[in-house]
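Asker: Return atomic coordinates for the entry below.
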Amino acid sequence: HVKTVERIIGFRSGTGGSSGASFLRQALDLTFFPELFAVRTGLTSK
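Answerer: This next block holds a predicted model:
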């Protein structure tokens, strides 16, 4: 998705005033609902 945004809008501001592709790149490091990741990890490690 990040590459698509870079190709379409370049490095201009994104919708909603975000910083566009750089915002998406930074969002890759965010983890939402870490509890769900922990449960998934527990289920797949068996």
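Asker: contacts, neighbours, all on C-alpha from now
Answerer: Fine.
Asker: can you map out the helices along this structure?
Answerer: 2-9, 21-27, 34-44 (DSSP state H).
Asker: which parts of the shortest one are buried?
Answerer: So the one you mean is helix 21-27. Neighbour counts over helix 21-27 (16 or more other C-alpha atoms under 10 Å) mark Ala21, Ser22, Leu24 as buried.
Asker: Let's see this one next, to set against the first:
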Amino acid sequence: LKLLKMAKGIRALLDTVMQALPQVGNLGLLFFLLFFIFAALGVELFGRL
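Answerer: You can find the predicted model right below:
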């Protein structure tokens, strides 16, 4: 009985993680774009130092 309750909790946790994955992907893409923009800007500004 205890194992069944634990399995339900793990199942709920996994379902929540699976529902959150698209938002995490969007956030990762946003961070990548910001990082790429700042990297290109840094190379342009400080490339000849």
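Asker: TM-score for the pair, please.
Answerer: Once superposed, chain against chain, the TM-score is 0.32 (TM-score structural alignment, normalised by the length of structure 1); 30 aligned residues with a C-alpha RMSD of 3.6 Å.
Asker: okay, the helices of structure 1, which one's buried deepest?
Answerer: Comparing the helices of structure 1 by mean neighbour count (mean count of other C-alpha atoms under 10 Å), helix 21-27 comes out on top with a mean of 15.
Asker: elements contacting it?
Answerer: helix 2-9 (3 or more C-alpha pairs under 8 Å, 6 or more residues apart in numbering; DSSP states H and E).
Asker: can you tell me which of the buried residues of helix 21-27 of structure 1 lies nearest to Leu43 of structure 1?
Answerer: Leu24 (29.0 Å; C-alpha to C-alpha).
Asker: can you tell me which residues contact that closest one?
Answerer: Neighbouring residues of Leu24 of structure 1 by C-alpha atoms under 8 Å, 6 or more residues apart in numbering: Val2.
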